[in-house]
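> take this sequence and fold it.
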Amino acid sequence: MPVKIVKNLPATKILQEENIFVMDDERAQNQGIRPMNLLIVNLMPRKQATETQILRLLSNTPLQVNVDLLYTTTHAVKNTTQGHLDSFYRSFDEVKLGYYDGMIVTGAPVETLEFEEVDYWQELLEIFEWSKTHVYSTLHICWGAQAGLYARYGVDKVELPQKLVGIYKNSVENHKHVLFRGFDDSFTCPHSRYTTSDEQAISQLTDFEILSKSEETGLSVVTKKNLREVYIFGHLEYDRDTLNWEYQRDKSAGITVDKPVNYFPEDDDKKKPQMTWASAASLFFSNWLNYAVYQRTPYVAARLSEHPESDFDFNLTNLTSADSAML
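Predicted coordinates:
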């Protein structure tokens, strides 16, 4: 949450230079507070596991968050019952008239396919285009990050020599960036993918910043400077046993796959995996929800459609009579 201080206090400038959010009495008195509305586009096959992982992280803040779960209707779901989808999920047609402060696009085990070969690709393109005017900040995860960069900017994916799977140390390139407030110099993160996005192409996007990477994983976190789009190539949301479940699944299917690195104690897959990324996951999702969503989204979310590429700094003093009627 922001720190409220006396207006014009000398410390204000220093704190702002460190990207620490502060507000004076005037703004505090006029700031409107309302629940955050989030949409989770769940593309993972084990939807219940993924929704639990993400909701756990979103709940670790003092903010009230209303969540809608979305599934792609153009894909035949095999690992989740239709009853679960009917009870807890919504289709794009059911949400497209609404506005959301934030959206999360999960990964998907389809990175070996060309984007256009994915059966729900056209539906996902429609969601991405819609989000420009109906969502303030979107967090793209793993394949969701690669898909978002390709759809929005034509950034191609690059096939890796072999599957990148395990727990890897990633850098913090900018300690003052709000998404990495409270982080140490590095953090560990699960990665599980066959491809990545073209780093050279991303470096040429002038309104983007690379926030985290490593020699082993390449890019880890990149963001649009106005925080309207955040891309993470790892899986901070993974549970302790998720990589083990994927490893055992692949072995049972007869797929030759290496053990996840830096995961099993003494590299023994019969031992309980080590959990070393939980604190980083909690902090990253909390920072995104607080700094990229809560502190920036317009109080009246429908105003997103007026300025689809803008940064916002709205509070109740900005409201017009028309806005007030929408509350």
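> for the rest of this, base every contact and every neighbour count on C-alpha atoms.
Fine.
> where do the helices sit along the stretch 151-300 of the chain?
With DSSP state H, counting those that start in this stretch as the criterion, the stretch 151-300 of the chain has helices at 199-203, 242-252, 278-287.
> and among the ones you listed, the most buried is which?
Most buried of the helices of the stretch 151-300 of the chain, by mean neighbour count (mean count of other Cα atoms under 10 Å): helix 278-287, with a mean of 19.
> ok now the helix or strand following that one, how far from the chain's centre?
Per DSSP states H and E, the first helix or strand lying C-terminal to helix 278-287 is helix 321-326. When distances are taken as Cα atoms, centre = their mean, to the nearest Å, helix 321-326 is centred 31 Å away from the chain's centroid.
> any idea which residue sits dead centre in this protein?
L139 (2.6 Å; Cα atoms, centre = their mean).
> helix, strand or coil for it?
What DSSP: H, G, I helix; E, B strand; the rest coil gives for L139 is strand.
> buried residues in the lengthiest helix in the chain, which are they?
Secondary structure of the chain per DSSP state H: the longest helix is helix 121-134. Residues W121, L124, I127, F128, W130, S131, K132, T133, H134 are the ones in helix 121-134 that count as buried (16 or more other Cα atoms under 10 Å).
> the structure of the following sequence is requested for comparison with the preceding one:
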Amino acid sequence: MPIRIQADLPAIEVLEAENIFVMTYDRAAGQDIRPLKIALLNLMPTKTETETQLLRLLGNTPLQVDVELLHPASHVSKNTSSSYLQKYYKTFDQVKGQRFDGLIITGAPVEKLPFEEVDYWTEMCRIMDWTRTNVYSTLYICWGAQAGLYYHYGIEKHPLHEKLSGIYNHQVLNPYHPLMRGFDDNYFAPHSRYTTVYLEDVKAHRELLPLAVSDIAGLHIVAEKGGRRIFVTGHAEYDRDTLAKEYFRDVNRGLEPKIPYNYFPGGDPAKTPAFTWRSNAHLLVSNWLNYYVYQQVPYDFIGEEHA
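Next up is the predicted model:
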């Protein structure tokens, strides 16, 4: 089934070329279907790339999904024009009176800063507090996951001695958990971050369930009991070449980055990386949509706007 987005969003051309069913609002208005209403708070500097990556995953399920793109009003984007944001995105204040079946909060390149020093942290706190009543299930990604664990449970992030970048093997801790259904015992996923969250800190909270870990990359997936909050410390949504783009960007900046782990064939940046995490990424998002949004949200959860 399709994702519903604005008719001229640049991501449409890419998604349709991949045979992902995209439906415009005008066409969807003629159907008598209650679609899932999903908001995407995009904190990444590469807005178009990130929205395309996540829309691709949201569009590969049997469910019809109505997507609302959000950006923080308290941050001035250096990489995305204000005209693009005004045309395709809304701010929290514009949607705070609505309810959403699900919300995705992306990562952001601000890991080295204390949470309170991020220029949109106050707004982030307002949004995360709002999710308690206006969002049925929230999926937090990378820095977003660290921010959610810190805000809701007081779990700190910790600096790594060097950037964690690459494709890492993970072990499923609970194969019978709905979020992990269909996963192999071991699977690959990308990470790209400078900080981490300790497994023992998560285990100290009885309401949190660690679901997958890596011997090298550490904790990967955590779920709150009941599934109202899901935390993923990596970037399952990344394209084949996203880590390569980050690596060559840092090379051009003179940062002398390490070659991403287990990514380029033979460790040669001139070679095209194998796409070894795509199926796991689709499975993760479809499980979240199915088991923790579609099957659990009350039918009348989406109603009239309210204060």
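> before we move on, the earlier item: so the longest helix of the first structure corresponds to what in the second structure?
Under TM-score structural alignment, the counterpart of helix 121-134 of the first structure in the second structure spans residues 121-134.
> identify all contacting residues around that stretch.
P72, S74, F92, K96, Q98, R99, F100, F115, E116, T138, G148, Y151 (Cα atoms under 8 Å, 6 or more residues apart in numbering).
> isn't the second one right up against D93?
Yep, that's S74 of the second structure we're talking about. No: using Cα atoms under 8 Å, S74 of the second structure is not in contact with D93, being 11.0 Å away.
> name the residues contacting each of these two.
By Cα under 8 Å, 6+ apart, no residue touches both S74 of the second structure and D93.
> okay, now the nearest residue to D185 of the second structure once chain neighbours are set aside: neighbour count?
Spatial nearest neighbour of D185 of the second structure, excluding adjacent residues (Cα to Cα, 6 or more residues apart in numbering): V172 at 5.4 Å. Other residues within reach of V172 of the second structure by the criterion other Cα atoms under 10 Å amount to 20.
> quick one: V172 of the second structure from E68 of the second structure, how far?
To E68 of the second structure, V172 of the second structure is 32 Å away according to Cα to Cα, to the nearest Å.
> that older thread, the longest helix of the first structure vs the second structure, mean deviation?
Helix 121-134 of the first structure differs from its equivalent in the second structure by a mean of 0.3 Å after superposition (mean Cα distance after the TM-score superposition for the first structure).
> state the number of residues packed around T73 of the first structure.
Counted with other Cα under 10 Å, T73 of the first structure comes out at 13.
> which SS state does it fall under?
T73 of the first structure ends up coil, using three-state DSSP.
> I figured it hits D93, correct?
No: the criterion here is Cα under 8 Å, and T73 of the first structure misses it with D93 at 9.6 Å.
> would you say M103 of the first structure is within a strand?
Yes: assignment of M103 of the first structure by three-state DSSP places it within a strand.
> go ahead and confirm it touches L39.
Yes: assessed by Cα under 8 Å, M103 of the first structure is found in contact with L39 at 4.6 Å.
> higher neighbour count, these two?
More crowded of M103 of the first structure and L39, by other Cα under 10 Å: M103, with 24 against 21.
> residue contacts, the more buried one?
M103 of the first structure neighbours (Cα under 8 Å, 6+ apart): L38, L39, I40, V41, V135, Y136, S137, T138, L139.
> can you say which two of these are spatially most distant?
The two members of the contacts of M103 of the first structure with the most space between them (Cα to Cα) are V41 and Y136, at 14.9 Å.
> neighbour count winner among those two?
Y136 (31 against 25).
> separation between the more buried one and V293 of the first structure?
On the measure of Cα to Cα, Y136 of the first structure and V293 of the first structure end up 7 Å apart.
> need the overlap of contacts for those two.
Joint contacts of Y136 of the first structure and V293 (Cα under 8 Å, 6+ apart) are D101, G102.
> can you tell me which of the contacts of M103 of the first structure is nearest I54 of the first structure?
Distances from I54 of the first structure to those, taken by Cα to Cα, are shortest for I40, at 8.7 Å.
> okay, now that closest one: neighbour count?
By other Cα under 10 Å, neighbour count at I40 of the first structure equals 21.
> ditto for A274 of the second structure
Counted with other Cα under 10 Å, A274 of the second structure comes out at 12.
> with G144 of the first structure instead?
24.
> same deal with W288 of the first structure?
Residues near W288 of the first structure, counting by other Cα under 10 Å: 22.
> tell me the spacing between the closest residue to it other than its chain neighbours and S203 of the first structure.
In space, and not counting its chain neighbours, W288 of the first structure is closest to L179: 5.9 Å by Cα to Cα, 6+ apart. Relative to S203 of the first structure, L179 of the first structure is positioned 19 Å away (Cα to Cα).
> ok, now which ones touch the closest residue to S171 of the first structure other than its chain neighbours?
In this structure, S171 of the first structure finds its nearest non-sequential neighbour in S186, 4.6 Å apart by Cα to Cα, 6+ apart. With contacts defined as Cα under 8 Å, 6+ apart, S186 of the first structure is in contact with K169, N170, S171, V172.
> many thanks, I have nothing further to ask.
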